[in-house]
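> Below is the sequence, then the predicted model.
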Amino acid sequence: MNLENIAAVVTGAASGLGEATARALAAKGVKVAIFDLQAEKGERVAAEIGGIFCEVNVTSDESVDAGFAKARAAHGQEAVLVCCAGTGNAVKTASRSREDESIKHFPAAAFDWLIQINLIGTFRCVAKSAAGMLTLEPGKDGARGAIVMTASVAAEDGQIGQAAYSASKGGIVGMTLPIARDLMGEGIRINTILPGIFSTPLMNGMPDHVKDALGASVPFPKRMGDPAEYAKLALHMVENDYMNGEDVRLDGAIRMAPR
């Protein structure tokens, strides 16, 4: 896919992996719309890359619809969607208190909250964007668009307390190929990245000794990933017309231990 002068939407693009991807797309001449709830950060990034910010909650049909309407009014129908919006939590399925031996379990509402954001929120944006891409005129090989989703290495080797997070990211991996097959007759490709330990705002807020230990746990290179490295792979998935239906780990060969 030739990226020059096309439109793209990047969710979760006010910071971290999404921000790096939005900047990389803009550097290629793409008109980028940023979907995020962090208005101040999102507006700043949009201004710096010549894009547009849309305050979007991916758990809401109305909010996502309004975001796409605003983005398309400014830039036209997007041919690229990169989904980076997401969050996490860490709660054991069931556990015993060390203080008083009381027993508690992971509340179903907290599990559902994470699934709503990470998995259903991703699918909501994918389905609505793909429907819009169907209106585009086909290009080479009948191509109309490209989509990249973000899972996690936790989809394959989740740690203690990550049942909900791993389920949400595993769901993204699991729906990659079926979506590729759903859209194959319309010239829309979809791929998924499974990032390992990356230097994102969440990680950067940790103490230095914790960050150093996390980086040292990566086989090679022994450091956390740079969001620009995620963006580079995302752009490759978009630009390489033969890449479709793939789930790719980007993790320095790490395999997460139980804790």
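That came in fine, so what should we check first? Residues are numbered from 1 along each chain as shown.
> From here on, just use CA atoms for contacts and neighbour counts.
Fine.
> report the longest helix in the chain, please.
helix 163-183 (DSSP state H).
> next SSE after that helix?
strand 188-195 (DSSP states H and E).
> Against which helices or strands is that following strand packed?
Contacting strand 188-195 under the criterion 3 or more Cα pairs under 8 Å, 6 or more residues apart in numbering; DSSP states H and E are the following elements: strand 145-150, helix 163-183, helix 227-239, strand 247-250.
> how about the ones you listed in TSV, adding distance to residue 103?
Shown next, in TSV, are the helices and strands packed on strand 188-195 (distance: least, Cα to Cα, whole Å):
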stretch	distance to residue 103
strand 145-150	34
helix 163-183	18
helix 227-239	39
strand 247-250	36
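> Residue 106: which of those is closest?
Residue 106 sits nearest to helix 163-183 of all the helices and strands packed on strand 188-195, at 9.2 Å, using Cα to Cα.
> what angle do the closest one and strand 188-195 make?
Calculated by axes from the mean of the first three to the mean of the last three Cα atoms, to 10 degrees, helix 163-183 forms an angle of 160 degrees with strand 188-195.
> still on that earlier bit, for residue 110, which of the helices and strands packed on strand 188-195 is the nearest?
helix 163-183 (8.3 Å).
> Give me the contacts around that closest one.
88-93, 111, 114-115, 118-119, 122, 149-152, 154-158, 188-192, 244-247 (Cα atoms under 8 Å, 6 or more residues apart in numbering).
> likewise stretch 200-213?
With Cα under 8 Å, 6+ apart, stretch 200-213 has contacts from 15, 16, 17, 223, 224, 227.
> now, which of the residues you listed sits nearest residue 50?
residue 15 (16.0 Å).
> For burial, what's the neighbour tally of the closest one?
Residue 15 has 21 neighbouring residues, counting by other Cα atoms under 10 Å.
> swap in residue 82?
What residue 82 shows, counting by other Cα under 10 Å, is a neighbour count of 29.
> thinking again about what came up before, can you select the buried ones from the contacts of helix 163-183 in ChimeraX?
Applying 16 or more other Cα atoms under 10 Å to these leaves a buried subset, and the ChimeraX line that selects it is:
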select :91,92,93,111,114,115,118,119,122,149,150,151,152,154,155,156,157,158,188,189,190,191,192,244,245,246,247
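> In addition, the following structure is provided for comparison:
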Amino acid sequence: MELNENISAVITGGASGLGAATARRLAEKGVKVALFDLNEEKGEALASELGGVFCKVNVTEDESVDAGFEKARAAVGQERILVNCAGIGNAIKTASRSKEDGSIKHFPMDAFNFVIQVNLVGTFRCIAKSAAGMLTLDPLADGDRGAMVNTASVAAEDGQIGQAAYSASKGGVVGMTLPIARDLSREGIRVNTILPGIFDTPLLAGAPQNVRDALGAMVPHPPRLGVPDEYAKLALCMIETGYFNGEDVRLDGGIRMAPR
């Protein structure tokens, strides 16, 4: 897909981190961007900077996602690109003993379900609704109607202690990539997924410098945290390269996560 001013994109989680970096890269190519996020202050500011539109969207709610696509398409046109970066995480053991009194507790089901609803179901919700819109478009000269990039995590394959919900949600994103790509292949819509390693995103922004340094040192090469723009570059490669389809690609500096 050739990126230019005739192409529109929707980026979920687009107000910061991986999503914001991808929105900037797309905008540099002339692409009109719509940012889906819950952070109005950051989202509006970035949309204004990029000449795009911000849509306050909760990916766990059909009505919110529908309203977001309606607003985005009215402002920048029917998207040919969807990049799913919205996501959350938590760290809770499946079952554990209290160090204080020895009492036993298990992973709260509502906390487990919330991560699944945001990371997995929310991603699929946006894919399905975006794909339906892309089907209304004529194919481009290269045969593409659209291209999608999803965000999983190395935790999909190397889940650490306390990451049962997060790993399950991201493993689900990996697992559905190929079937969705197959579902949409005859319509000229490509689907790929990135599995980022330890990236310097807002999730780590509040961590002490010694913790950040220790995390970076775990990476074989280069021994540092990933930079959001590196994710953005891979996302654009997936979008622009017509033979890139149905793939799950780690972007992690060669790390394989230890249990903790």
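Cool, the structure landed. On a predicted model such as this, the values are computed, not experimentally measured, just so you know.
> what's the most distant pair in the contacts of stretch 200-213 of structure 1?
15 and 223 (19.7 Å).
> residue contacts, the residue of structure 1 positioned farthest from its centre?
Distance to the chain centre peaks in structure 1 at residue 100, reaching 40.1 Å (criterion: Cα atoms, centre = their mean). Contact partners of residue 100 of structure 1, counting by Cα under 8 Å, 6+ apart, are absent.
> how would you label it: helix, strand or coil?
Judged by DSSP: H, G, I helix; E, B strand; the rest coil, the three-state class of residue 100 of structure 1 is coil.
> before we move on, the earlier item: most neighbours per residue, which of the helices and strands packed on strand 188-195 of structure 1?
Most buried of these by mean neighbour count (mean count of other Cα atoms under 10 Å) is strand 145-150; its value is a mean of 26.
> Run through the neighbouring helices and strands of it.
strand 80-83, helix 121-133, helix 163-183, strand 188-195, helix 227-239.
> could these go into TSV alongside distance to residue 9 of structure 1?
Formatted as TSV, these follow (distance: least, Cα to Cα, whole Å):
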stretch	distance to residue 9 of structure 1
strand 80-83	5
helix 121-133	9
helix 163-183	18
strand 188-195	14
helix 227-239	13
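> where along the stretch 1-150 of structure 1 do the helices fall?
Here the stretch 1-150 of structure 1 has its helices, by DSSP state H, counting those that start in this stretch, at 16-27, 39-49, 61-75, 108-115, 121-133.
> Could you identify which of the ones you listed is most buried?
By mean count of other Cα under 10 Å, the helices of the stretch 1-150 of structure 1 have helix 16-27 as the most buried, with a mean of 24.
> once aligned to structure 2, how far is that helix on average?
Compared with structure 2 after fitting, helix 16-27 of structure 1 has a mean deviation of 0.4 Å; criterion: mean Cα distance after the TM-score superposition for structure 1.
> Ok, stretch 169-177 of structure 1 next?
With mean Cα distance after the TM-score superposition for structure 1, stretch 169-177 of structure 1 departs from structure 2 by a mean of 0.1 Å once superposed.
> Run the chain-centre distance for that stretch.
12 Å (Cα atoms, centre = their mean, to the nearest Å).
> what residue is smack in the middle of structure 2?
In structure 2, the C-alpha nearest the mean C-alpha coordinate belongs to residue 85, at 2.2 Å (Cα atoms, centre = their mean).
> any idea how far residue 144 of structure 2 is from residue 220 of structure 2?
Using Cα to Cα, to the nearest Å, one gets 37 Å for the distance from residue 144 of structure 2 to residue 220 of structure 2.
> the more surrounded of those two?
The residue with more neighbours, out of residue 144 of structure 2 and residue 220, is residue 144; 21 against 13, by other Cα under 10 Å.
> Just confirm that one contacts residue 3, I think it does.
No. With contact defined as Cα atoms under 8 Å, residue 144 of structure 2 does not count as touching residue 3 (11.9 Å).
> Report the inter-axis angle for the longest helix of structure 1 versus helix 121-133.
Using the same axes, to 10 degrees: helix 163-183 of structure 1 against helix 121-133 is 20 degrees.
> so helix 163-183 of structure 1 matches what in structure 2?
Mapping helix 163-183 of structure 1 onto structure 2 (TM-score structural alignment) gives residues 164-184.
> now the matching stretch, how far from the centre of its chain.
Taking mean C-alpha positions (Cα atoms, centre = their mean), stretch 164-184 of structure 2 and its chain are 12 Å apart.
> same check, this time on stretch 106-118 of structure 2
Using Cα atoms, centre = their mean, the offset of stretch 106-118 of structure 2 from its chain centre is 19 Å.
> Then stretch 13-20 of structure 2?
The chain centre lies 9 Å from the centre of stretch 13-20 of structure 2; the measure is Cα atoms, centre = their mean.
> mind checking how far the nearest residue to residue 67 of structure 2 once chain neighbours are set aside is from residue 215 of structure 2?
Of all residues not flanking residue 67 of structure 2 in the chain, residue 57 sits nearest, at 7.9 Å (Cα to Cα, 6 or more residues apart in numbering). Distance, residue 57 of structure 2 to residue 215 of structure 2, using Cα to Cα: 32 Å.
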